[in-house]
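A predicted structure for the sequence below; I have some questions about it.
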Amino acid sequence: MPKRTLQGVVVSDKQTKTVVVRVDRRFTHPIYKKTIRRSKNYHAHDENSEFKPGDMVWIEESKPMSKLKHWTVVRGEQKKTA
């Protein structure tokens, strides 16, 4: 079974080697046919602590590393600062 990959935005980097990633999803309500947005936060392992809040990252499922951390950052795009 392939590992799931999700795309999201880093919302916190306060922990060591861990980032919190917000993943948004959109779906149509089954009865009202209106598009709904839902988001969920995932704790992901960031070995070099290179991503900061606002960066776009891709996370992949991995074996559990702690109570909350079951994802690893595989790649990301750092936010451009002007």
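Arrived safely, thanks for sending. Computed from a prediction, not measured in an experiment: that's the story for all the values here. Numbering: from 1, shown residues only.

make it CA atoms for all contacts and neighbour counts henceforth
Will do.

what's the burial count for N41?
15 (other Cα atoms under 10 Å).

tell me the contacts of it?
20-23 (Cα atoms under 8 Å, 6 or more residues apart in numbering).

neighbour-wise, which of those residues leads?
V21 (29 neighbours).

that residue and K63, how far apart?
17 Å (Cα to Cα, to the nearest Å).

excluding residues flanking it in the chain, which one is nearest the residue most central in space within the chain?
When Cα atoms, centre = their mean is applied to the chain, the residue found nearest the centroid is V21 (3.2 Å). Leaving aside its sequence neighbours, V21 sits nearest to V10 (Cα to Cα, 6 or more residues apart in numbering; 4.4 Å).

in addition, the following structure is provided for comparison:
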Amino acid sequence: MPKRILQGKVTSDKNDQTVTVLVERRFTHPVMKKTVRSTKKYRAHDPLNQFKVGDSVRISECAPISKTKRWEVVTEASA
């Protein structure tokens, strides 16, 4: 199965080698037919501590690194 790749914004970089990424998902509500925005936070591995708050990044699934980290930062997303 291919690894999922998501795009989002860094909301926290306080932890060592970890960033918190906010990913937004848009979908059409099945009954109301209105576009709904849903957000979710992921903790991603950033080994060089190079990404700061506000950066747009791409994250990819990986093997568990810690209790909460199952994603790693791949690259900085093009704006």
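Thanks, I have it. Being a predicted model, the structure only gives us computed values, none of them experimental.

trace the residue nearest to the centre of structure 1 over to structure 2, please.
With TM-score structural alignment as the criterion, V21 of structure 1 lines up with V21 in structure 2.

in terms of contact, does that match touch R43 like I think?
Yes: if you go by Cα atoms under 8 Å, V21 of structure 2 and R43 touch, sitting 6.2 Å apart.

which one of the contacts of N41 of structure 1 is nearest to H29 of structure 1?
H29 of structure 1 lies nearest to V23 out of the contacts of N41 of structure 1, by Cα to Cα, at 18.7 Å.

now do the strands in structure 2.
5-12, 18-28, 35-45, 56-61, 71-76 (DSSP state E).

with structure 1 overlaid, how far apart is the first one on average?
Strand 5-12 of structure 2, aligned to structure 1 and superposed, deviates on average by 0.2 Å (mean Cα distance after the TM-score superposition for structure 1).
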